[in-house]
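A structural model of the following input is requested.
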Amino acid sequence: MTLWKATISYDGTPFHGWQVQPGRHTVQGTLAAALQRISGEIVLPQGSGRTDAGVHALGQVASFELTAPIPAPNLHHALNRALPPSIRLLSLEAAPPRFHARHSAVRKTYEYRIVPRISAAETICSPMLAPYVWACPYRLDVGAMSEAAAHVLGTHDFTSFAAVDPDESCRTARESEPQEGEQGRLNRKGSCLPTPNIRTVLASEWTLHADEPLLRYRVTGSGFLHHMVRNLVGTFVEIGVGRLRASEMPSILAARDRRTAGPTAPARGLFLVEVDY
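The predicted model follows:
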């Protein structure tokens, strides 16, 4: 049996997220079906994390085991032929023993892309770009957003930026990738016990390039809560518009209350860029 590590890029637009779901078109389910067609084996590839519906990946990582003795180049080629054009394996290699795409990860990098309103005139977002950005109707103060982004560096309790759905909070406690000692626990009946939403952010930066109409937020961390990046971005945009101040970020973090932060940014602007091991 060979343990494989695949680096995958996908357009999340046509999918209901990564995780396989009955009756739903998902990335994990599509990859599993391709593996079964090629090898005849029923396997469920494990991803480094569960991207939501509409979220994209430039460097998602998946691991899976196959008993079929297929050489790596042949399997790589066969999978890309079996998969739809919206999913591509960038690389495929035999993984070291006990490697797991989620449990072995030490850092992840996400990027969020916005087409902001630059002038008084309405910003026109190309339909070729629209599925991959938030076409924001507001003029944004990038300086204030950068100041706010610096406040989340380091180790904090990010409850104010976590999903508020109890089911999602329970799922996050079981299946997110926190550092040792941070993961939530389940009681013997399988229900969630309180979990600290502590994460470490290693990089947090906004950039606006003169040669392209894109405002990019890039964040690297030891792990992320469900909706955490999109909730951060929604809060930064509130600061960029002027409805919140950058100096309020420490108090929003300290409140540990989702109601104190901004709205959730649309899924379509979010990309999983890279996973480090």
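
going by C-alpha atoms from here, please, whenever you check contacts or count neighbours.
OK.

residue 149 in helix, strand or coil?
Put simply, residue 149 is helix when judged by DSSP: H, G, I helix; E, B strand; the rest coil.

now it: closest residue in space, sequence neighbours ignored.
Nearest residue to residue 149, sequence neighbours excluded (CA to CA, 6 or more residues apart in numbering): residue 204, at 5.6 Å.

check residue 214 too.
Using CA to CA, 6+ apart, the closest residue to residue 214 is residue 115 (5.0 Å).

how about this one, so we can line them up?
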Amino acid sequence: MAHWKLTISYDGSSFHGWQIQPNGLPTVQAAFSEAIHHLTGESVQPQGSGRTDAGVHALAQVISFPLNGALPPTNFLRALNRVLPQSIRVLQAELVPESFHARHSARGKTYEYRVFERRVRQQPGQPAAELVCSPFLAPFVWDCRWPLDFELMQQASRQVLGTHDFTSFAASDPDKSLREDGQRSGPNPVKTIDRSEWTREDGLLIYRVHGTGFLHHMVRNLVGTFVDVGRGAILPDEIPTILAARNRTAAGPTAPARGLFLKQVDYEAQAPQAGKLEGES
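Presented below is the predicted three-dimensional model:
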């Protein structure tokens, strides 16, 4: 049996997230299951490094799955890109040890969030000039209607560096079950963030964050809170208080899904395997 690792990229605009939905709505996982079955006749459900939400994009998502048949990686990559929707591309295909799992083997992730500054203040005290977001850019950014203070947002982003309980920045999960002690079970909310920063690039505000793991909606809730700081609704030094509250209502709104990209997934170095191909998107 061959064990595959694919690095993929996709425009999430038309998908209802990564995971297969019981109602048959289009998802990235379903698209891959159908493409693999079409090419090989085998029924598999590829495992992803994480479950991106509806409308979220990926620059380098990682998936893994086993196949009974042996295929040359070069041919498999090209064949998948022929049958997959244009909004999904396989960038790299490689054979890996049986122990590899896209999610369980991951050691860290980098996310990127893009904000279009619609109102930019050229001089302090002056009215902000209003810009128009291109329709070719709009599906991939938050077209933010407020003038934003970059330095305040940068100060706020540094407040989440280190190891913290990020409950205040996690989506309320209705699937959590109530334990005997009255607490709700769910993913460990304690995460370690070692990169959290804003940059200005090509007319966009870009937030990049790297950590050991992320909770549901965590990055989008961080961005929504930092934008609240940038527009003057809260102060940067309120972030530690929000973290300490461990309550979702203490933080800012959830930023739109369309601005979020899974940028990179980290794994420990593996022994080289026969058959690895880097493809073009």
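
map the residue nearest to residue 149 of structure 1 across to structure 2 for me.
Matched by TM-score structural alignment, residue 204 of structure 1 corresponds to residue 196 in structure 2.

thinking again about what came up before, pull the contacting residues for the residue nearest to residue 214 of structure 1.
Going by CA atoms under 8 Å, 6 or more residues apart in numbering, residue 115 of structure 1 touches 123, 125, 133-136, 213-215.

show the residue spans covered by the helices in structure 1.
Ranges of helices in structure 1, per DSSP state H, are 27-39, 72-82, 142-150, 166-175, 228-241, 249-255.

turn these into a markdown table, including distance to residue 272 of structure 1.
Below are the helices of structure 1 laid out as a markdown table (distance: least, CA to CA, whole Å):
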| stretch | distance to residue 272 of structure 1 |
| --- | --- |
| helix 27-39 | 14 |
| helix 72-82 | 20 |
| helix 142-150 | 18 |
| helix 166-175 | 17 |
| helix 228-241 | 10 |
| helix 249-255 | 24 |
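
show me where the stretch 151-277 of structure 1 has strands.
Here the stretch 151-277 of structure 1 has its strands, by DSSP state E, counting those that start in this stretch, at 154-157, 198-208, 215-221, 270-276.

what range in structure 2 does the first one sit on?
Following TM-score structural alignment, the aligned partner range for strand 154-157 of structure 1 in structure 2 is 162-165.

average distance between the matching stretch and structure 1?
Superposing on structure 1 and averaging over aligned pairs (mean CA distance after the TM-score superposition for structure 1), stretch 162-165 of structure 2 comes out at 0.3 Å.

hmm, who's touching that stretch?
Identification of contacts with stretch 162-165 of structure 2 by CA under 8 Å, 6+ apart yields 189-194, 243-244, 246.

one more time with 6 Å, if that's ok
189-193 (CA atoms under 6 Å, 6 or more residues apart in numbering).

by neighbour count, which of those wins?
Neighbour tally across the contacts of stretch 162-165 of structure 2 (other CA atoms under 10 Å): the maximum, 21 neighbours, falls on residue 193.

contacting residues for that residue?
161-162, 210-211.

what sits against the closest residue in space to it that isn't next to it in sequence?
Sequence neighbours aside, residue 211 is the residue nearest to residue 193 of structure 2 in space, at 4.3 Å (criterion: CA to CA, 6+ apart). When contacts are counted by CA under 6 Å, 6+ apart, residue 211 of structure 2 touches 108-109, 192-194.

over to residue 102 of structure 1?
Residue 102 of structure 1 neighbours (CA under 6 Å, 6+ apart): residue 48.

show me what it aligns to in structure 2.
Using TM-score structural alignment, residue 102 of structure 1 pairs with residue 103 in structure 2.

how close does that match get to residue 190 of structure 2?
Here the distance between residue 103 of structure 2 and residue 190 of structure 2 works out to 18 Å (CA to CA, to the nearest Å).

follow-up on the earlier one: what's the closest of the helices of structure 1 to residue 271 of structure 1?
Of all the helices of structure 1, helix 228-241 sits nearest to residue 271 of structure 1, with 10.1 Å by CA to CA.

structure 2: matching residues for that closest one?
Counting by TM-score structural alignment, helix 228-241 of structure 1 corresponds to 218-231 in structure 2.

which stretch among the strands of the stretch 151-277 of structure 1 comes nearest residue 191 of structure 1?
strand 198-208 (20.1 Å).

and that closest one with helix 142-150, angle?
Put simply, strand 198-208 of structure 1 runs at 160 degrees to helix 142-150, going by axes from the mean of the first three to the mean of the last three CA atoms, to 10 degrees.

re the thing from before, closest to residue 92 of structure 2 among the contacts of residue 211 of structure 2?
Using CA to CA, the contacts of residue 211 of structure 2 come closest to residue 92 of structure 2 at residue 109, 17.8 Å.

count the neighbours of the closest one for me.
21.

so what's it closest to, chain neighbours aside?
Here the residue nearest residue 109 of structure 2, using CA to CA, 6+ apart, is residue 265, at 4.5 Å.

number of nearby residues for that neighbour?
The tally of other residues near residue 265 of structure 2 (other CA under 10 Å) stands at 22.

could you dump the strands of the stretch 151-277 of structure 1 into a markdown table with distance to residue 141 of structure 1 added?
As requested, the strands of the stretch 151-277 of structure 1 are arranged in a markdown table below (distance: least, CA to CA, whole Å):
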| stretch | distance to residue 141 of structure 1 |
| --- | --- |
| strand 154-157 | 24 |
| strand 198-208 | 11 |
| strand 215-221 | 11 |
| strand 270-276 | 20 |
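
what's the closest of the ones you listed to residue 263 of structure 1?
Here strand 270-276 is closest among those (CA to CA), at 14.8 Å.

the closest one: average distance to aligned residues in structure 2?
Looks like 0.2 Å for strand 270-276 of structure 1 (mean CA distance after the TM-score superposition for structure 1).

residue in structure 1 paired with the residue nearest to residue 109 of structure 2?
Residue 265 of structure 2 maps onto residue 275 in structure 1, by TM-score structural alignment.

is it true that that match touches residue 108?
Yes: Residue 275 of structure 1 lies in contact with residue 108 (CA atoms under 6 Å); the separation is 4.5 Å.

mapped onto structure 2, which of the contacts of residue 115 of structure 1 hold?
For the contacts of residue 115 of structure 1, the aligned pairs still in contact in structure 2 (both residues aligned by TM-score structural alignment, their matches' CA atoms under 8 Å) are 125, 133-136, 213-215.
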